[in-house]
Structure formats: structure tokens, C-alpha cells
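>>> Sequence below, structure please.
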Amino acid sequence: MNTITAPSPLAAIPFAVPESRWDEAVAASLTPEELLLYRSNLLGSDLTVTNFGGGNTSAKLVEVDPITGEQVEILWVKGSGGDIGSMKLDGFATLYQEKLLSLEKHYGGPDDDDKMVGYLPHCTFNLNSRAASIDTPLHSLLPFAHVDHVHPDAIIALAASSGGEAVTMEIWGGKIGWLPWKRPGYTLGVQLRDFVKANPQVEGVMLAGHGIICWADSARACYEHTVSLIADAAKYLNSRLAEKPALGGASATLFSSAERAAMAADLMPRLRGLMIGARRKVGHFSDDAEALEFVNSVDFERLAALGTSCPDHFLRTKIAPLTLDPARLQDDAYLAGKVADYRELYAAYYERCKRSNSPAMRDSNPVVVLVPGLGRITFATDKTTARLAGEFYGNAINVMRGAEAIGDYIALDEQEAFDIEYWLLEEAKLQRMPAPKSLVGRIALVTGGAGGIGAATAARLMADGACVMLADRDEQAVGEVREGFARQFGSDIVRSVVCDVTDEAQVSEAFAACAREFGGLDILVANAGIASSAPIEETTIALWNRNYDVLAQGYFLSSRAAWPLLKGMKEQGGSSVVFIGSKNGVAAATNASAYASAKAAANHLARCLALEGASHGIRVNVVNPDAVIQGSRIWDGDWRKERAGAHGIDAGKELEEHYRQRSMLKRDVLPSDIAEAVYFLASDMSAKSTGNMINVDAGNAQAFTR
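All right, here's what the predicted structure looks like:
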């Protein structure tokens, strides 16, 4: 039972105050281009300075023209896309500064912003393939050697407040100017240049709604100027936040950490199943301090309805979040109605704001879901995007808190928001993106995930974009496998949990963890296993029960725990269960009655579940391996000696050769071979297959299923 407790007065979360991290010992040996990159990476890797992917930096450098051999001024500016915190030198667009300045003769006014972008490729220096960003004119039209444009929370809080302009004057005494909101583009660049020309005393300009731009004569001076301005804003906001409760104070809805974890695991799959669309969603849950302060505040509903302000935030989070009543989370009809209402509201927003040449309406499902007492849930077509959407909304929360401390928070105008979301230039960028991999948006749980077949299967699924929860009873082994996959595929898409499949409570928690980490489940690979070999007279009750506990009951417990998560995906194309069986589940094996009969029980369980799951869109199939020796933890133990003894051969290389020669195709069977069969059965390639068995055994006539 979730417990609602009385609110406690909490001090407002302060804005982080950045400090310079410039290391002159590092900088001294760098070329001018490398200094720009160093400065950019320092700014972008500090989330108190700018959010992921946000901001852009530039330097005007002298280069040798490869055609004329003359020295020319080249603008190095962060290219379209990318992240200044992690970018390399190839992330910069390079353009002839003289050509950029000559473009103004083609500019006839604000309606030409999109047209002006089309001229940027004609200014490219040295055949650089990195596309220039829409913010390029902000850098090229300013006459300064080094320019930074960043979007830190403390700055956006000023830029998105009714009191922002007055506070800008109060903090910097006229050294930082103010320009009203204007969408990024050539017109904003012209306005900025003209403002700076008319106000030569300014050292930077606040751009209402989306950040600050500043400059200096050297890379270090520009970096430290940027950091200093952000620190000034943060210190000022912290002084104002100390004067009154943030966001109107705390409300009465608070749950414990354990309750929040359980609520998220229960709620996320149910929401995910309601988000019908062209592609499945992956979820991300956060109950960090910022999220809880916001959703538990008096002003929560009012501010959430206003939506975000900064274009960087808005493009990741949609115009507004979906908010839910924590007292009604168990009401499926309520949840379905709220998601449907959101889609209708989004469609109405599209119809109100669309223009004659607007792209077709995109996915109308909510990205951000906020629940008092619980926190923030975000959904996107892949885990990284879902996580980043949550982080960007966390930035938006900080902005609202700071903006309200000095005035009224001002959200992005609805039409302006639409024109950014459905900008033809943004649409062209989306159309250029490569098609997603086949399993992007799918979530898998693999039992026995640290073993040879389990790890190979997880790798195969992740290679095609799936998120994977590795479940294994060996904590150290599964942790090591997870760490390796995080390095290979990125940490977002892989998690691990300790789970003994014979323990009902651990199995239940493993699936709850999967739901909480990724939002649900599409694929169960039941793989955890053991093997034993003994004549019937030497087969003890303990040995018999151990085989059935792991290979039959373990598959049953895993399937039962997965079932409600899998059922929820029927409207989105269904889901898949794959059992890792065995040739011995079909063909009798000498001195292996416990193991072989338990595998046969699991195989027949799969057939039963195929019947039961069909009406829910759940496909259940089996892969029967044989003699997967390489990379197998099972074959590293007594099973190897026992099977060698049963066949009267040496347990070393002779055993592998025995199984190879026993097969019809005379080939080794590897974990990766099993993984390919699992991928086929888990993917849409087998969308019309259920109740089937695929033997991956290099050919064994005894195991023919028909």
C-alpha cells in the first residue's frame, strides 16, 4: 500500500555555480584548432554550463586556401548536430568567413531565414562534409575572434522570466545586453550584430528564451568569460531562492523510495502499452531531487501546463507533459483516457498551428509523464533519447524554478513552438537520418545472461538495437558481462540483475527491474540452465529436483512473471518468448534422464504457452542446441567429464571432436549460432511463427521434430 505523508518544508535546490577548469599546462601545447576543441569540450562536459547537445562555439582562424595558396580567414563553428562535450575536430564546420559575410546581399528579411541556410554549403572550406548549423550566422556576423553560445539553466531562467531583462541589468550593469525572442537563424544573427554595433560596451547578449552569447579575443578568455557569466547568474538566483519557497512550496504527496520504485515498475509498462504508433517506445524513470521538488510543489500543475521555453528543451520534450493523478494510477480506464486525451490535444495543436507546407503530424504520444509523489517518466523510440528527454525536462524544471524566483515564468509561444517542431529544416534533417535497426524500441530479458549462449544472445539482440536486461545468479559474472556490453554498445541499453530462476521473489524483482529500467518487455529469452549426467540408479532426488527446479520450474516462473508485460504489447505487434531447449529434450540421452526429461518438460511448456499466448499476440518458440561447448559455463564443469564418461572418451579435445563427427554436417555449434536462431524467433522475421522448434545442432536425425 502506498503511503502519503505530510509535506516537509525543503530548502530550494540551488543552482550549481561553475568554476573554470582550464588547464594551461594542457592548453599550452595545442594548435588554434585544438584550443577551440579543448574549450568546447570543457564547456560541453560541464552540465552546469550547457545541456547535452546544446550550445555552439566558434573561432575565426587563418588557414591556407588549398586553391590559391593564400591565407584566408576561416570560421570554425560547431556543425549541425553533435555535442560540444564529446565532439572531435571533425565535428566543426569550416567556412570561408569572407563568403559568409557576402551572403547578406541575398537576404531580404525574416522570411528569408530558411533560404539563407541553403547558401551555407557554398561557403564550405576545404571540402569539409560537416554541415553548418542554423546558428552559424550568430558567429559569422559578429566581428569577434572567439564566440560562445550556451544554454545553461541559470541563464535560461533569466531569459524565460518576466523579470529577466531587469535582472540582467541588475547583475551586469549594462555589460550584457538583451534581445527579445527570435527563432534561431539569419535574422537573429543580423539583429545581434546590429545590437552589438549600436552598443559597443556590451560583452555579451542575453537572447530571450534561449541562452546567452559572448565573446573574447582568445580561447581561454572566451571560456572563462562564459563560465563567469553563468556563475554570476547562478549566484544571483540562489540568493533569490533563499528568500521564498521554491515553486510555491511543497504539496502533500510524498512516497518512499521503495514505493516509488514499485509504482514505476507497475505504471511504466501500462503506459507503454497505450502508446500506439509506428514504433515502440522505451521508458526512462527518474525520481531525482529536481523532479520530486517539481511534481510535489504547489505550482506544479500551473507550470507544467505552460510547457518549456528553450528550443533545445522543447524539441526533446514536446510542447507540454502529461500529468497524472497518483491516486488513480491503478485505474486502467483512467490511464487510457489520459493518453487518448493527450493525443487529441496534440492533434488539435497541430491543426491550429500547421501551415500550408508543414510536414505531416508526427507521433502524438506524450514524451514526458509527471506524477506527484513519483517523479518523471519519459518515453522515446530508444533508451538514449528517452533518458535525454528526461534530462532536458529536468533542465526545464530548473528554468521554471529560477524564472519564478525573479518574476513569472514565460513559456514558448505556441505558434513559435510549432514552427520549431515542424521546421522544414528540422524535417529535412529527420529525413536524412538512417533507418532504425530492426529491434530499436524492443526490450528483452535474458536469463542466464552471463553464460555463453545468454551473452551471445544478448549481444545479437543489442547489435540490432534492443535494450537488454541480463539476469543471472552469478553477481560478479553478470556484472562483468554488463560492463563489457556497456563499452561495446553504450551503457544506456544494457542493465543487469541478480536472479536465481528457482527463487520466485528474485524472478519477480528481475522483471520489475526491467520494467522500471526500460518501461516493459517485448522479448523473453529463457536460457538459465544446468546440466547433469548420471545413470538412473545414481540419480538422487536432489539431483532430479535440481534439474526440474532450474529447467522446468525456472522457465515456468520466468514465463509467468513476463506474461503481464508481454500481454500489454498486443496492439503494438505482439511479443516473443524463446526457450533455449536442447537436442536432449527431443532425443533421448544416455545417463541424463533428469536433464533430458526436464528439458522435454520445458519444451512442452513452450507448446502450451504458445496456445495460451496466441490470443494476446505472444509467440512462443524453442531453439534446441546440441553440444555448444565453446564459451559454455555448463561445459566447464562436471557435465563435460560426465558426458565424456558416458561416451567412453577423453574429456579434452576428443570430446569436441566426438560431437563434431556425430553431427550430420560435421561442424561445431557455437553460442553465436544459437543467438542467430533466437534473433530470428524474437524479431518480426518470424512474426507468423509460434509453437515451433528450431534445432541448431549441425544435424541430428534423432532430434528431427517431425
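>>> From here on, just use CA atoms for contacts and neighbour counts.
OK.
>>> for Arg343, what are its contacts?
Shown in contact with Arg343 (CA atoms under 8 Å, 6 or more residues apart in numbering): Ser364, Asn365, Pro366.
>>> you'd agree the first one is in a helix?
Put plainly, it is Ser364. No. Applying DSSP: H, G, I helix; E, B strand; the rest coil, one finds Ser364 to be coil, outside a helix.
>>> For it, which non-adjacent residue is closest in space?
Nearest non-adjacent residue to Ser364, counting by CA to CA, 6 or more residues apart in numbering: Arg343, 5.0 Å away.
>>> list the buried ones in the strand or helix carrying the one you found?
Per DSSP states H and E, Arg343 falls inside helix 332-353. Within helix 332-353, the residues that qualify as buried are Leu335, Ala336, Lys338, Val339, Ala340, Tyr342, Arg343, Tyr346, Ala347, Tyr350, counting by 16 or more other CA atoms under 10 Å.
>>> Let's see this one next, to set against the first:
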Amino acid sequence: MNPAVEELLRRAHELGADPRNTNYAGGNASAKGTATDPVTGGEVDLMWVKGSGGDLGTLTESGLAVLRLDRLRALVDVFPGVEREDEMVAAFDFCRHGLGGAAPSIDTAMHGLVDAPHVDHLHPDAGIAIATAADGPALTRTIFGDRVAWVPWRRPGFQLGLDIAAIRRDNPDTIGVILGGHGITAWGDTSAQCQHNSLEIIQTASTYLTQHGRPEPFGPTLFDPLPEATRRERAAALFPLVRGLASTDAPMVGHLTDNSEVLDFLSRAEHPRLAALGTSCPDHFLRTKVAPLVLDLPPDAPLDEAIARLRELHAAYRDAYAAYYQRHATPASPPMRGADPAIVLIPGVGMFSFGRDKQTARVAGEFYVNAINVMRGAESVSSYAPIDESEKFRIEYWDLEEAKLRRIPPPRPLATRIAFVTGGGSGIGAATARRLSAEGACVIIADRDLTAAEKVAAELGESAIAVQVDVTSEEEITAAVRIAVLAFGGIDLVVNNAGLSLSRSLLDTTAADWDLQHQVMPRGSFLVSRETARVMIAQAMGGDIIYISSKNAVFAGPNNLAYGAAKADQAHQVRLLAAELGEHAIRVNGINPDGVVRGSGIFASGWGANRAAVYGIPEDRLGEYYAQRTLLKKEVLPEHIAQAVFLLTQLTHTTGLHIPVDAGVSAAFLR
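Below you'll find the predicted structure:
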């Protein structure tokens, strides 16, 4: 690796690791140096810069765009002017060096044209607070003197690069600039000096705000946040409704933020005015939209009143967003992408943020927290004055932004779906959780064995959580569903998989045996379906409930009364719920597996040994035995059941169906 690249990555990681320096995927850093030209064998001057879409904190060499400096700087001579500056992004491709590398971002000119070996462009809250203050130029002079210059707002692009390069050239003692409405840029002769200068600007701005800012820039407190337990209960009651509203144009995943920054902001008198002004830094409002939706009721307003008001505000928000689009759109503008809010603020409760996946939803919330910090800083020493609405529109519906969106890979089939899988810690449940996650779903792995559930969730990353639940307990189911809602905003897909079996003859079956199996399977499935259906109905987004029943629901096997009766009960619940929930676009279907031995918690807990004894074979031959009695002569694995679950989610016009996944057992054919 080139030494310049090593230094650049080290600096990027150190800067990007601290959220006080820049937001996720925001800002960029560059280094200039020499390398050997593979064609001529001579030295060539290059620039390595973070490419489009990358993140400083996790940047790798493959995330860098590599350009020849001579060709990049020669673009100055053919620059057609501000009105056509977007054409320069395509020209960057003709300046690239070597194979591979990331696509150059719009900020490439800023880095290449500034005559300094190392350049950072960052979005620190403290820096943007100065950049969005009404008297930002005067504050910049007061805080930094001649060490940092002010650059009036200009949309990122080639001309902004020329502007900053001119300041660097004409003011050689400056270490960087405050970019009006946007962020900061700093430079240095070495990577260490550049990083030092970036941090000096950030820390100096932060210290000034701390020492000179008014103590309560958001005004007096109107009301206190709800106590934590009450707050979470209220959030769980509202989140599915709000998610459904925010998914009017396209389905979304949600994220809840109720930290002190958000709760304090929403408790103060000035929050409606400031929220209406929207965010300013392009990275902020591209993630959070031009402004949030804010509930204008106190935290203790009756729940029904809050729900009705949210519906009204959502309709008004959509009308206002459409009007905003119409005010600024030109015949060349991309179509309106959707009129729903990405941020919904609930005083006393917190912030719901939305995105196409869990990470995007979480990051949108993080960006709005950045915006709150910016507003606090600007209001503490001046007044918050973000860029004009017309400029926000120019960036939101920028051709270059549209091109970036087109580069996003198409969503996986279950993207934005939120799945609740019972018995998810092992066997069929674990295989189903893995398959749903692989297809893009967020997954709640519910199991009585929390350790097993956590192990599966850890495999699946941020879009999966584990919850401990015994499906015989109404209280534990209610609590688990609430955790799921608070984690992702709702539930769209339920897999009733939790189960057990005790293989005994009629005379050996006790009432306790019967009760236990009926409590876990038919009763447990009923309770889970009831609680999750409440969420789905509140969302008004439809959904799927899938029962993992059994061949034994229709086949009369020996020594199997309690289990078979319980599974038959589950099978009929599918028909009953399909008939009842269809009006809410909730599909209810079932799967009838058989002989799923490998990885099965039921078989490992004694059922396998019992069935092997019934059939007079060694237990380790049970899977083979089941396979040989099927029409296809194939063993059924947990992954095959998971495949059927996924298939049912794709059958958009099917409900009340049972699918056998038993490799062909003619006696269990459905009639």
C-alpha cells in the first residue's frame, strides 16, 4: 500500500470514529502523492480521496477514488461555468488512474484544486452550528481570526472547489474554512497537520459555543418527558400507526430514539419553530427530508386524540411536501420520490425515524440528532438560519443525487418486512430466521432459550434481535411484541413455530401431557397471532401469519394423540384466521412438515428416541427412515421449511393454504 494511502486511511478512521467530527458516511478526506505509472514506469502525481457513498470511520483502500492530478487540474481550463458544473462529475472519470476504485464524489474538485497535500471535509455539529448561524461570517472572524475563512453557501461542486482553492491561494496562513450552511474544510502539509487543523477548528468552535452560548437556547420547558416505562408504553402504542403512515408511498422500517437530546428539544418552547425550519447540511436533509412531522399535543394527551391528530398531521404533511415539490420543480426535475416524513417527533416520547432498512432508519435518526445539536449551537450564540428551501430542493432533486440513488442495488424480496419467529433459537425456527434475514427482512428471534436466540441473532447483525418468551404466557408474549415494535416499528410477518411433542399412547398420556402440548402450540399460536394481529391492523400494511403445523394434523399416527390433536387445532386456526383477517390484507397460511430430524429441538429432546423406538430403528437412522418412506425418498431439513415460509410470503393472493413439506407422504395428502 502506498504510504500516502496508509496515512490517509489512518486519519480517516480516527476522524470518523468520533461523531463529534462528522456524521455517518458524511464528509471526505484526501491525500496527494506519487506512484509508479504502470504504462511508462515513471512517477505520476495522484490524489486518493474517499469515493461516493463511503464512510470515513470504516474506509478501506477500495473505497478510495484515485485520480491523476494533472488531468484533474486541467479541468479548470474547460470548466463551462456554474450552470453546467454537474457535467464535471462525468469528467472526473477521465481523470481516474488504474483499475477499480470507488466512484469520485461531487466533492472531488474541492480536494483536488486546493493546493495542499492533505484535505479534510467534515460535518461536525459545532462547525455546522457556526455555518448555519444568521451572523456566521462575523462569528467566524470572532472565533478564528485569520486562521479560518468564511465561504458563503454554495451547492457542492466544481465552483465550490475553485472558491476554496482561491482562499487557500490568497490566504496562505489559513488552516481551513467554514462552509456556510454546510460544514468545514481543513488542509495541511502532512496528514498529521491536516488532522490537527480539522480538530482545531472543531474544538475551537465547540469551546466557543460552550463558553459563550446561552444556557437554554431552545427556550423554557413546556412539559417534562414521560417517565421511561410510560414513555416506552406510549411509543409502542403509536409506533405501528406512525410506521403505517410513513409507509404510505413505500414500506419503511422504523427506529426509536428517546435520548436526552431529543427529549429535551421536544420539551422546549422553541421546538415547533425550529423543526419547521428544517435541517441545513445536505447530508442531514437528504436523510431526514426537508422537515419533520411534529405532533402538536402534550405528552399526556389521550391516546385516541394523539392517533387522530397524527392522521391529520400526516395528511397535511403530504400536501405540504407536494406543494414544496411543485414550487421548485422544473420540467427536468426527477419525479417526486414520496411525500411521507422520514422523521416524526412526539413530545414527551421521542423520535421515530424511517428508512428502507434498519441501518438507514437508525442513521436518519442520528442525523436529526446532529441537526438538533446544530440548532442548539446556532441558537445559543445567534439564531438558526439554514439554507433556503429552494437550495434544499436543488440538492434533494439533484441529477447527481438521482444518479446515486440509481446505483443502490435493488432491494431484496423481503426488504422492509419485519418478521417475528417463535421457537427461533434452533431447528426450523433458526433456519427460518436465517432465510428471512437473507431475503432482507428484519427478524425478531423469540425463544424460551434466550441464549440460543441471541446466538442466532448475533449471526444476523443489526437487523435481528433476540427476545425471551414462553408462548404459554400472555404477559411474556405481550412484552416480546412490544420489544419488537420498539426495535423496528412494527411487525409484518409472524411464524408460529414454537412447539414440543410427547409421544405416548392414549393410556399413557396424562392430562398434564395433553395440557402442556395444547398450551404451547394451539394456545401459544393463538396468543401470538392475536397480539401481532393488533400491530398489523394498526399499521394497515397487511401482513403474513404462517403456522408451522405438521403432517400429523391430517395423518393418524401411532402413540401421538396429544401432539396430533394440537397440530390439528393449529391447522384449523389457519382457516379461521384467514377468513377473519382477510379484510385487513393479512394472509394466514400453514406448512405441514414431517420427519425434520436434523437440528430439531423437538427430536433432540426425546421425541426422536421415542419415535425411533416406535419404529424399531436406531435413533441416528431416524432421518433416513423417514426419507425412505416418502415418495421422493429425500430427507426433509429445516432449510426446506424455511424455503416454504419464504415462498408463502411471495404468494400475494394466497390465504388459507397448507403446504406439505414432507417429501411426499401420500397418507397426508390434503383433501
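>>> coming back round to it: give me the distance between the helix holding Arg343 of structure 1 and the centre of its chain.
Here helix 332-353 of structure 1 is found 24 Å from its chain centre; the criterion is CA atoms, centre = their mean, to the nearest Å.
>>> same question, stretch 273-281 of structure 1
Distance, centroid of stretch 273-281 of structure 1 to centroid of chain: 16 Å (CA atoms, centre = their mean).
>>> Equivalent analysis for stretch 206-221 of structure 1, please.
The answer for stretch 206-221 of structure 1 is 29 Å, by CA atoms, centre = their mean.
>>> Any idea how far apart the tips of that stretch sit?
One end of stretch 206-221 of structure 1 to the other measures 19 Å (CA to CA, to the nearest Å).
>>> How about stretch 76-91 of structure 1?
Span of stretch 76-91 of structure 1 from end to end, CA to CA: 10 Å.
>>> related to what we said a few turns ago, make a ChimeraX selection of the buried ones in the contacts of Arg343 of structure 1.
The buried residues among those can be selected in ChimeraX (16+ other CA under 10 Å) with this line:
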select :364,365,366
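>>> Arg141 of structure 2 pairs with which position in structure 1?
Aligned by TM-score structural alignment, Arg141 of structure 2 pairs with Met169 of structure 1.
>>> Leu286 of structure 2 now?
Using TM-score structural alignment as the criterion, Leu286 of structure 2 maps onto Leu315 of structure 1.
>>> which one is that match nearest to, not counting chain neighbours?
Per CA to CA, 6+ apart, closest to Leu315 of structure 1 is Glu421, 6.1 Å.
>>> Give me the aligned partner of the one you found over in structure 2.
Correspondence of Glu421 of structure 1 to structure 2, assessed by TM-score structural alignment: Glu396.
>>> For the helix or strand hosting Arg611 of structure 2, which residues meet the burial criterion?
Assigned by DSSP H and E, Arg611 of structure 2 falls within helix 608-615. Buried positions in helix 608-615 of structure 2, judged by neighbour count with 16+ other CA under 10 Å: Gly608, Ala609, Asn610, Arg611, Ala612.
>>> which one among those residues gets closest to Leu56 of structure 2?
When the buried residues of helix 608-615 of structure 2 are compared for distance to Leu56 of structure 2 (CA to CA), Gly608 comes out closest, at 52.6 Å.
>>> before we move on, the earlier item: check which helix or strand covers the match of Arg141 of structure 2.
Using DSSP H and E, Met169 of structure 1 sits in helix 164-172.
>>> what do we get in structure 2 for the residue nearest to Ser364 of structure 1?
Match for Arg343 of structure 1 (TM-score structural alignment): Arg318.
>>> again, but for Thr590 of structure 1
Thr590 of structure 1 maps onto Pro558 in structure 2, by TM-score structural alignment.
>>> Surely that match and Gly564 touch.
No. Taking contacts as CA atoms under 8 Å, Pro558 of structure 2 lies outside contact range of Gly564: 9.8 Å.
>>> Under the alignment, what does Ala480 of structure 2 map to in structure 1?
Ala480 of structure 2 maps onto Ala510 in structure 1, with residues paired by TM-score structural alignment.
>>> Look up how far Thr457 of structure 1 lies from that match.
Using CA to CA, Ala510 of structure 1 is found at 18 Å from Thr457 of structure 1.
>>> just Ser532 of structure 1 next, same as before
Applying CA to CA to Ser532 of structure 1 and Thr457 of structure 1 gives a distance of 23 Å.
>>> SS state for the most far-flung residue of structure 1 relative to its centre?
Here the centre of structure 1 is the reference, and by CA atoms, centre = their mean the most remote residue is Glu537, at 54.6 Å. Secondary structure assignment for Glu537 of structure 1 (three-state DSSP): helix.
>>> if I line the two up, what does it land on in structure 2?
In structure 2, Glu537 of structure 1 lands on Leu507 (TM-score structural alignment).
>>> so what's its match up against?
By CA under 8 Å, 6+ apart, no residues touch Leu507 of structure 2.
>>> switch to 10 Å and redo it
Asn559 (CA atoms under 10 Å, 6 or more residues apart in numbering).
>>> do the same with the one 5 residues further on
Contact criterion CA under 10 Å, 6+ apart gives His518 as the residues in contact with Ala512 of structure 2.
>>> what helix or strand does it sit in?
For Ala512 of structure 2, the secondary-structure element it belongs to, assigned by DSSP H and E, is helix 511-518.
>>> average gap between that helix and structure 1?
For helix 511-518 of structure 2, the mean deviation from structure 1 after alignment is 0.5 Å (mean CA distance after the TM-score superposition for structure 1).
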